[in-house]
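*Asks:* I would like to see how this sequence folds:
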Amino acid sequence: MKYQFRLSCLLLAALLSACSSAPKQKAVQQPQTQIMPVEPIETELSANDYLEKAKQANPDRRNLYLFKAAEMWLQQQQCDKSIKLVDILRPELYVPLDISQANLIEAECLFDMGFFEQSNDLTQTITGQMGLNKRLYLLKAKLLEHQLNWIEAANAWQKVSNYDQNANQHIWPLLKKLSLNQLEQAESKYPSLDAWLELTIITRKYSADAYRMAQALSVWKNRYPNHPAINSMPSDLDKALHTDKYQPQTVAVLLPLSGRLQLQGEALKQGILAAYFEHENARPEVSFIDSNLMTESDMTAIATQYDFIVGPLEKDRIEELLKKVPADKPVLALNRINTGHMIPTQNASTDTPQPSQHYYFALAPEDEANQLVEHLLDKGYQHPVVISSANKSMQRMLSTFVQTWQQQTQYTPNSVTFESSGSMRSGIANLLEVNQSRSRIRQIENLYPNEVHAFYRNRQDVDAIVVFANAEETELLVPIIEASISPFSEVIPVYGSSRSYTQVLSNNSLRDLRNLTFIDMPWMLPNHPWQQLKHTFTRLWPAHTDSLQRLFAMGYDAYSVIPHLKHMAILPELRVNGLTGQISLDDNDILHQRFAMGKVEQEQVIRVEMD
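*Replies:* So this is what the prediction gives:
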């Protein structure tokens, strides 16, 4: 009688609104029972129907129906009710399978409700039980994806595929997000993913060579004849395999070879020529055209006379050209424009919309800021501050860094902008709250003029300092930052962009910049693989500036990347290593460079391996 009364109370509580509080109950020891095999139950039953069945069921069947009610509410996205029922039911559970099932239902609900951390914590309490493994691996896979842990998520989906072959479709997109280095490191750690990892590595190594890719895939198929991807090759990989690379016979290069941008145009031209002579096979006919002298009729003629167009550099000229060029005419513009791929284009043969073959390549300050955000987050920094000059490019970096950091962490970094060396010093002191510390010291000294021995203190929450300034300004900034750090505080790392570094730094300058870490093109750092090309460049242009040298590298990469563009558009995870960095293509057909990293140590610049 007591047992029946208790059961009725429990079911009544579950039927009440989820907002009501659970009734207080005395713990009653129940005999440990084993869950019986699940018998087919009508799918049209509601949660309330299962609760009614639980009222009439014997103790061996009661929990089954209560779990079914909780899961039905889960499916109906009424997780508040589901969690409520599980919480009421949990004190009655003693069998490990029952406890794991209750925890799994609640963890699934927490995930659906957006409480990812709590859901992840609860999964750690769930032991592998027959009948629950598929759901547990599925939940873990989703959690790992939310944490951006691509390789572990792929491994979890592989475990789900043991129960459901459809899970295989999730593995390929996740592995595509990894770099070649990450894929190769994962091979020894995730043996269950060997075949998938090898398949993904093939796409990296032979992205622009369909013939060699086909050969490598044939070997892969022989090694893994029963792999799920054999009969259902990922659509993007299949498309890349059957896509030919660009092999233009005629190339028009549109550059400002006169006027105010002539020096920049000449640097780009020399870089393109260097790459042209470096690639001996299938050299097309290349024509260099002064974009400052082009008329509208010239643009129309260029669109029809050449297989591929590189340039222009000026944004307004790019917009004018793309209005004349059909979408299926390949163009690699040497700048980005606000409207990007949205510019209306003509179609050469039909009114049917065609995928655009217009690409955009620029050395954008925003890319450097985003890379610094990514690096600092990977290093575990949480509260950086930013010091920037008032220069327009530096302000673009500052704005991008703050906005991206806020999006990633919900925290807005403090920043300061300086316009002169005087405002530089006061700005840093205010940013690190050194002035407040000095003011407090003076107040105490006024009270006890002969008895105070004090050191100022900087704010303690700052764990990294980011500098957006040119080389001369950074040379002044770093010593000021160092002097603003209390001797009792830990050293705060200082990071800079490519603008903070120049190859003509003296030993004194390098001494002032000690411990500065910065990002820059591999071409500008020591120990890169293009030493012979560097020697030739320096011999031919001994009076070059850093900016012109970077434009030379951009021109070299612009020509070198042409054969890869089609495959990069199909497989966005592909990377091409160039003088400017590791080049990738996004969904808007914009090329981005991932720069290398350098550090000033012992009056010299060393190359830093990035994670």
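*Asks:* hey, let's count contacts and neighbours off CA atoms from now on
*Replies:* Will do.
*Asks:* Next, the contact list for Ile485, please.
*Replies:* Contact analysis of Ile485 by Cα atoms under 8 Å, 6 or more residues apart in numbering lists 457-458, 491-492.
*Asks:* can you check Arg594 too?
*Replies:* 367-368, 371, 580-583 are the contacts of Arg594 under Cα under 8 Å, 6+ apart.
*Asks:* What of Asn430?
*Replies:* Gln436.
*Asks:* Helix, strand, or coil at Gln593?
*Replies:* Put simply, Gln593 is strand when judged by DSSP: H, G, I helix; E, B strand; the rest coil.
*Asks:* Any idea how many residues pack against it?
*Replies:* Gln593 is flanked by 25 other residues according to other Cα atoms under 10 Å.
*Asks:* Just to check, it is in contact with Ala369?
*Replies:* No - contact criterion Cα atoms under 8 Å: Gln593 and Ala369 do not qualify, at 11.8 Å.
*Asks:* Taking the contacts of Ile485, please make a PyMOL selection of just the buried ones.
*Replies:* Selection of buried members from the contacts of Ile485 for PyMOL, criterion 16 or more other Cα atoms under 10 Å:
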select buried, resi 457+458+492
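*Asks:* want to put them side by side, so please do this one too:
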Amino acid sequence: MIKTKWLPYAYLSLLILIMQGCTTPTTVDTPEDKDKPPVSTDGRELTEIEKLLLQAEASTPIEKTEYTLQAAERLFEEKEYEQANILLDNINPLMLSVLREQQLWLLRARIANAQFQPQLSLDWLSKLTQTDILPLEQQIIRTELEVTNRNLLGDSSNALNLLIEQSAMASDEQRPQLNETIWRLLKSIGTETLASLQNNPDNSYLQQGWYDLAVESRTAGTDILQSSQALLDWQQLWTLHPAATALPTELMQILQQQAQPAGHIAVLLPQSGKLEKPSKAIIEGFLAAYYQNQRLGHPTPRLSFYDSERFTNLSEFYPTAEAQGVELVIGPLDKNKLTDLTRLESVSIPTLALNYSQENSTTLNLFQFGLRGEDEARQAAQKAWKDGHRTALSLTADTSWGQRNHQAFADEWKNLGGTVLAHQSFTGENDFSEKISRVLSVEQSEARYQELRRYVKGKVEFETRRRQDVDFLFLSALAKDARQIKPTLAFHYAAKLPVYATSHVYTGAPAPEIDQDLNDILFCDIPWILNADDSLRSGLELHRNNTQSRFGKLYALGADVYRISAYLNQLQTMEGSYLNGESGRLSINPDGRVVRSLDWAQFRNGLPERLSK
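*Replies:* Presented below is the predicted three-dimensional model:
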């Protein structure tokens, strides 16, 4: 039951003015001050709310009610809910027009909702008996309030069904905004609840269409390929559904971000020199994806191939490419040539370089994509942190890539808030036991024992121990070394210490007999390696025997270069979007760098077992 109390308006006005900080009386206007705004005695101009309340005190009862309601509306906008309620408690609805009375109840419902009182908010809404006279925006607010309140009271399903059924009566003008509300509420519902709603046999046509749309959209996620295709499939099936002609803005943006393939692509990669071999692997993967797309009936661009080694300065290349109608450049691969591009303000043709510069680049139209071990090291830190670990040890190969991986891991771990307690590098030449003993502080344990023996006569009971303040070990080592490192960890009392590793620990080819020693190691790798049924890789395996090797990952890079080329701008501008590729889940940051999110696996019985995402 909703109750109101009645107080004198003069007392109420004084109370509100005090709450607003105006405890001094206002000055009396003289004729020459007539056109000046009212001020307090301290010279401060009155707020709009104070002016309304002063006008209310000097007006007729009907005008007084209107001014008071306006003041309460301003207080609501400023989130002064208690003060607004004090004013509203003193309004006689009989003094209001029919429209303003409806707006009074709506305002009270909004305040109750803002104060987390859903049932009270519903009680106020029940007093709205003529919602059709409200402006369109307020009609939608009223509907949203009812659904939100029911949702808060645990009645989300009925609330949503109510809103969807009400949308059937919406005008063409009302429908877009109403559909936005429905979509926002559908996104807020848990996956299990949504599945239950979708599978309800009593759904109406409207309900089933909305629930199918929500489930398919959620299943596709923000994968730029799957999400747009899921939407197109839904539109074909639900052509008569109100949402099909008035999709929520978020979904319209997905449709607008469909592939924009270049009509003419220039592949600017080395066809000679030290990078010729990796370049050929990238091109082969690129062409494999190109011809696969062609077989599926999709349009494919014209391709032109250029030897980047023939250009001392790439500024010589772009005018030629422009004259030939090139719309996208793939390359360069060489880091020095890429560095030259990053020093430019912009490149005249959108360019996807297949490497990363050392420095951040602001060059317009320049994108960067490659396979960096440092990406894996950072993701090892992120994975360990999400798993609840906070202190780490690091053991890496004494090589340039090993040192880079350690630094990338250590920097990311520090940024997350973790601590690297110790780091050791190994050469692999009979130094595993020594390095592992040092990183685990086993030598210190034994040294303490020897020191103790010097001072204690007789037999001393002692058990060598490793340090106990560490949560996990970060490992960056080739498979042949990792097979020796894991047993050595067990020898030094660290058999149960979690190990997070880069993809170097796995050769890419299943070898359960010799990989038993890798059991329990967690490592990240690309889908090309971990997917047993990759169709593109299977096709290449017919005439290549190295597709699952570390070198073979360049085929995956080439395939992804072709697939991502049509979505460069979309992935950079559409927040949260990604493309599931052969080399990982691909997104593009504001600097134009392709970011790879890798999959995780764990060795069990000598075989990598993929972990659920």
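*Asks:* about what we covered before: among the contacts of Arg594 of the first structure, which are in strands?
*Replies:* Of these, the ones assigned to strands by DSSP state E are 582-583.
*Asks:* Counterpart of Leu530 of the second structure over in the first structure?
*Replies:* With TM-score structural alignment as the criterion, the equivalent of Leu530 of the second structure in the first structure is Leu525.
*Asks:* Next, the contact list for that match, please.
*Replies:* Listed by Cα under 8 Å, 6+ apart, the contact set of Leu525 of the first structure reads 598, 605-607.
*Asks:* Could I get the buried residue list for whichever strand or helix holds Gln4 of the first structure?
*Replies:* Taking DSSP states H and E as the definition, one finds Gln4 of the first structure inside helix 2-15. For helix 2-15 of the first structure, the neighbour count (16+ other Cα under 10 Å) marks 7, 10-11, 13-14 as buried.
*Asks:* Please pull up the equivalent of Cys472 of the first structure in the second structure.
*Replies:* Actually, residue 472 of the first structure is Glu rather than Cys. Using TM-score structural alignment as the criterion, Glu472 of the first structure maps onto Lys480 of the second structure.
*Asks:* how about that match, what does it touch?
*Replies:* For Lys480 of the second structure, the contact set (Cα under 8 Å, 6+ apart) comprises Val505.
*Asks:* Give me the most central residue, the first structure.
*Replies:* Residue closest to the mean C-alpha point of the first structure, counted by Cα atoms, centre = their mean, is Glu374 at 7.1 Å.
*Asks:* What lines up with it in the second structure?
*Replies:* Counting by TM-score structural alignment, the partner of Glu374 of the first structure is Gln382.
*Asks:* The helix or strand containing that match vs the first structure, mean deviation?
*Replies:* Secondary-structure assignment from DSSP H and E places Gln382 of the second structure in helix 373-386. Superposing on the first structure and averaging over aligned pairs (mean Cα distance after the TM-score superposition for the first structure), helix 373-386 of the second structure comes out at 2.2 Å.
*Asks:* Beyond that helix, next helix or strand please.
*Replies:* Helices and strands here follow DSSP H and E; after helix 373-386 of the second structure, the next one along the chain is strand 391-397.
*Asks:* Tell me the helices and strands packed up against that following strand.
*Replies:* helix 400-416, strand 419-426, helix 432-439, strand 472-476 (3 or more Cα pairs under 8 Å, 6 or more residues apart in numbering; DSSP states H and E).
*Asks:* Mind doing that once more with 6 Å?
*Replies:* strand 419-426, strand 472-476 (3 or more Cα pairs under 6 Å, 6 or more residues apart in numbering; DSSP states H and E).
*Asks:* For Ala195 of the first structure, what is the enclosing helix or strand?
*Replies:* Counting by DSSP H and E, Ala195 of the first structure is part of helix 194-205.
*Asks:* and that helix, how far out from the chain's middle?
*Replies:* Chain-centre distance of helix 194-205 of the first structure: 20 Å, with Cα atoms, centre = their mean, to the nearest Å.
*Asks:* Next, the residues that contact it from outside, please.
*Replies:* 187, 574 (Cα atoms under 6 Å, 6 or more residues apart in numbering).
*Asks:* Tell me where the stretch 501-613 of the second structure has strands.
*Replies:* Along the stretch 501-613 of the second structure, the stretches classed as strands by DSSP state E, counting those that start in this stretch are 522-525, 579-581, 584-588, 594-597, 599-604, 607-610.
*Asks:* Quick one: closest of the ones you listed to Asn360 of the second structure.
*Replies:* Closest of the strands of the stretch 501-613 of the second structure to Asn360 of the second structure is strand 594-597, at 12.9 Å (criterion: Cα to Cα).
*Asks:* what kind of secondary structure is Ile309 of the first structure in?
*Replies:* With three-state DSSP as the criterion, Ile309 of the first structure reads strand.
*Asks:* who touches the alignment partner in the second structure of it in this structure?
*Replies:* When the second structure is aligned by TM-score structural alignment, the residue opposite Ile309 of the first structure is Val329. When contacts are counted by Cα under 6 Å, 6+ apart, Val329 of the second structure touches 265-266, 351.
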